[in-house]
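In: pasting the structure only:
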């Protein structure tokens, strides 16, 4: 059995930290809370779970805070969570099994990060993150914003999932301001910084500026493939919002230069053709998406709807438009296998079923 230090950086998380710690406190051997300036009850709540609470002066650098928390860890492995993360009961069991049986030769364990969870518990995105790392490796966090752990050596891809529950919409310009302070200081951005700076610009509707920085990022030969693919998707978002369908289509096709077509990009192409009522062309791309299988070891962004129910929903619409109600029924039924309680799909199934009855 290995020992685990849980390291967290927090600020004003009184509405979520208890839920997080309740889901994990009995599975770890040490809990280290680094507070970057809370003015609410965060530290008071955390003291119900640990006495190891440390203050850290905020310096506009998430990696600095996370690296400080890691330095305080004393156990064999370090696990990190954010205050709005939760480990569900089935995943608690998997984490316990991992703790009991992990081969100590492993340097890092990835876990699935489930994001944008709907009322039925279905995530919109799944991202693999290096979540548990060996202390003796002294891995460091990199990047002032949207930080990441730089790891090496044997990596285990686990089936453990961490649920991310946002308590409120974050409209803060904090991250954007950090990047712009760095620009004003003359900091040279890494390719990854360019990508995430562009993301912040897009999030705050500075679309033309975002396009500029996404393009700069894509011109870097050393940039990570998965970020390049994601960048094509974000650029497509920008062009969509600017109603430039030609550029939107062009950048979707560009994503195919970095890897074989991904289901989310195929669905985007289907949407463009369907919007122009080019139904046969739309069917081609939705069918293509429906036949793809996600690589479970991929560290990129997994858009769950595009790889599961969405192509079938769109195919049902397309075939309905063509008057092929049998195929429309078939694909709506396939979508229902993923979302059995979706009221829209259930109503569509009844509607199409009535159409089929009227034909007989």
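Out: Received, thanks. Everything numeric in this text was worked out from a predicted model, so none of it was measured.

In: Every contact and neighbour count from this point should use C-alpha atoms.
Out: Will do.

In: which non-adjacent residue is nearest residue 42?
Out: The shortest distance from residue 42 to any residue that is not its chain neighbour, by Cα to Cα, 6 or more residues apart in numbering, is 4.4 Å, and that residue is residue 14.

In: So which elements touch the lengthiest strand in the chain?
Out: Using DSSP state E to assign secondary structure, the strand with the most residues in the chain is strand 123-134. For strand 123-134, the packing partners by 3 or more Cα pairs under 8 Å, 6 or more residues apart in numbering; DSSP states H and E come out as strand 77-80, strand 108-117, strand 302-303, helix 304-307.

In: Below is structure B, check it against A:
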């Protein structure tokens, strides 16, 4: 391609899209339609589809391969990567796609990739509110140089091991799951445990997550403790393990253990917004309103790190602490302050039923003293009352 402004050839990188799929005839067309102008090659590895997945892939010119499923996601993904022929490899799941603005960002990235970059991480948007605003996200290594021969690690909850020069891109990948969650991953872990496998710290953590997600809180607690006691986990996994251990202990009715698990996060880093909200809730449940308010106020003051690879739940630093501050100060008798906090919460989540109920409550309670905040864009970040 020649740049019309310079007359010079535009050195656009070439990309192989590599995917593993099974029974994805409904979601795959949406995914491929949003990357067809980006990928120069589409590699689809099918692990046992019985529907129209292969036909859907062929409609986009994909190169198809079969792979016998062996309860190992990394094996399948590494096989897919081995079939790529282009300079860079992009990976997606069938229920991922790129919104229009992200397609344009990706095309610009293709045309302007800095020299020497071996991996590119992108924001992965996982949760959304009713208005489509992102509520949960993380960053993942998404585009890698093929010649580096990076490998996927782990049979389940696999990760792509990368090193060398990297780039944080403004491209976002959107995830919208269209299938019900199953116990597939839990079964894989249980088979491995029954076979006597010694789990890595990462597997201990993710096995605990699977047990927790399926309501097996006592077993999950044991694996979280084992993971944390080993002292070899990634700091972000350590923090999440503490928070999830606290949740398990709460479900088991062990309130003292809840407090200990929450505070254990402070061994690994400065307070995070989620920790502050969870500790605030612990104090609120005990009627310790001033202490609860302290932690909720800290949650909204902490800086947000958009470059972190850890999962982020925006609620903990936006509407949730403001809503809880409204509750705390209302119970403390500081109704006007509570009114302002509730209005601030509504700037972030204008349709939340609890906050709309509170708005009506404060209007009736305060009369002429009621204040309604007019919203600039919520993303701009309203000022703290």
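Out: Yep, it's here. This structure is a prediction, so every number in the text was calculated from the model and none was measured.

In: TM-score for this pair?
Out: Overall, the chain-to-chain superposition scores 0.96 on the TM-score scale (TM-score structural alignment, normalised by the length of structure 1); 359 aligned residues with a Cα RMSD of 1.5 Å.

In: Which one of the helices and strands packed on strand 123-134 of structure 1 lies nearest to residue 285 of structure 1?
Out: Relative to residue 285 of structure 1, the nearest member of those by Cα to Cα is helix 304-307, separated by 11.4 Å.

In: For the helix or strand following the closest one, give me the average deviation versus structure 2.
Out: Counting by DSSP states H and E, the next helix or strand C-terminal to helix 304-307 of structure 1 is helix 310-322. Once fitted to structure 2, helix 310-322 of structure 1 is off its aligned match by 1.2 Å on average (mean Cα distance after the TM-score superposition for structure 1).

In: For helix 310-322 of structure 1, buried residues please.
Out: 310-320 (16 or more other Cα atoms under 10 Å).

In: if you line the two up, which stretch of structure 2 does that helix fall on?
Out: Residues 320-332 of structure 2 are where helix 310-322 of structure 1 aligns, with TM-score structural alignment as the criterion.

In: show me where the stretch 51-200 of structure 1 has strands.
Out: Taking DSSP state E, counting those that start in this stretch as the criterion, the stretch 51-200 of structure 1 carries its strands at 53-55, 77-80, 85-86, 108-117, 123-134, 140-142, 148-150, 155-164.

In: Which among those strands is found nearest to residue 299 of structure 1?
Out: Comparing these by their distance to residue 299 of structure 1 (Cα to Cα), the top pick is strand 123-134, with 5.3 Å.

In: Find me the equivalent region of that closest one in structure 2.
Out: Taken onto structure 2 by TM-score structural alignment, strand 123-134 of structure 1 occupies residues 134-145 there.

In: The matching stretch against structure 1, how far on average?
Out: Overall, stretch 134-145 of structure 2 averages 1.2 Å from its counterpart (mean Cα distance after the TM-score superposition for structure 1).

In: got the residue ranges for the helices in the stretch 101-250 of structure 1?
Out: Remark: helices of the stretch 101-250 of structure 1, listed N- to C-terminal, are 174-184, 191-203, 207-218, 225-241, 245-254; assignment by DSSP state H, counting those that start in this stretch.

In: In CSV, list those helices along with distance to residue 128 of structure 1 and mean neighbour count.
Out: Conversion of these to CSV gives the following (distance: least, Cα to Cα, whole Å; neighbours: other Cα atoms under 10 Å):
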stretch, distance to residue 128 of structure 1, mean neighbour count
helix 174-184, 22, 15
helix 191-203, 17, 22
helix 207-218, 22, 19
helix 225-241, 12, 20
helix 245-254, 23, 17
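
In: Setting aside sequence neighbours, what's the nearest residue to residue 157 of structure 1?
Out: The spatially closest residue to residue 157 of structure 1, leaving aside those adjacent along the chain, is residue 110, at 4.9 Å (Cα to Cα, 6+ apart).

In: which residues does the closest residue to residue 148 of structure 2 other than its chain neighbours contact?
Out: Nearest in space to residue 148 of structure 2, with sequence neighbours left out and distances taken as Cα to Cα, 6+ apart, is residue 118 at 7.2 Å. If a contact means Cα atoms under 8 Å, 6 or more residues apart in numbering, then residue 118 of structure 2 has 144-145, 148, 163-166 as its contacts.

In: repeat for residue 243 of structure 1
Out: Going by Cα under 8 Å, 6+ apart, residue 243 of structure 1 touches no other residue.

In: And it, what's its match in structure 2?
Out: Aligning on TM-score structural alignment places residue 243 of structure 1 opposite residue 253 in structure 2.

In: The closest residue in space to residue 128 of structure 1 that isn't next to it in sequence and residue 164 of structure 1, how far apart?
Out: Nearest in space to residue 128 of structure 1, with sequence neighbours left out and distances taken as Cα to Cα, 6+ apart, is residue 112 at 4.6 Å. Remark: distance between residue 112 of structure 1 and residue 164 of structure 1 (Cα to Cα, to the nearest Å) = 10 Å.

In: distance of residue 70 of structure 2 from residue 76 of structure 2?
Out: Going from residue 70 of structure 2 to residue 76 of structure 2 by Cα to Cα gives 9 Å.

In: okay, the two: which has more neighbours?
Out: Legend: neighbour count by other Cα atoms under 10 Å for residue 70 of structure 2 and residue 76, higher for residue 76 (24 against 11).

In: That one pairs with which position in structure 1?
Out: Aligned against structure 1 - with TM-score structural alignment as the criterion - residue 76 of structure 2 pairs with residue 65.

In: who touches its match in this structure?
Out: Residues touching residue 65 of structure 1, when contacts are defined by Cα under 8 Å, 6+ apart, comprise 9, 34, 36, 56, 58.

In: quick revisit: quick one: the match of strand 123-134 of structure 1 to chain centroid distance?
Out: Taking Cα atoms, centre = their mean, to the nearest Å, one finds the center of stretch 134-145 of structure 2 at 8 Å from the center of the full chain.
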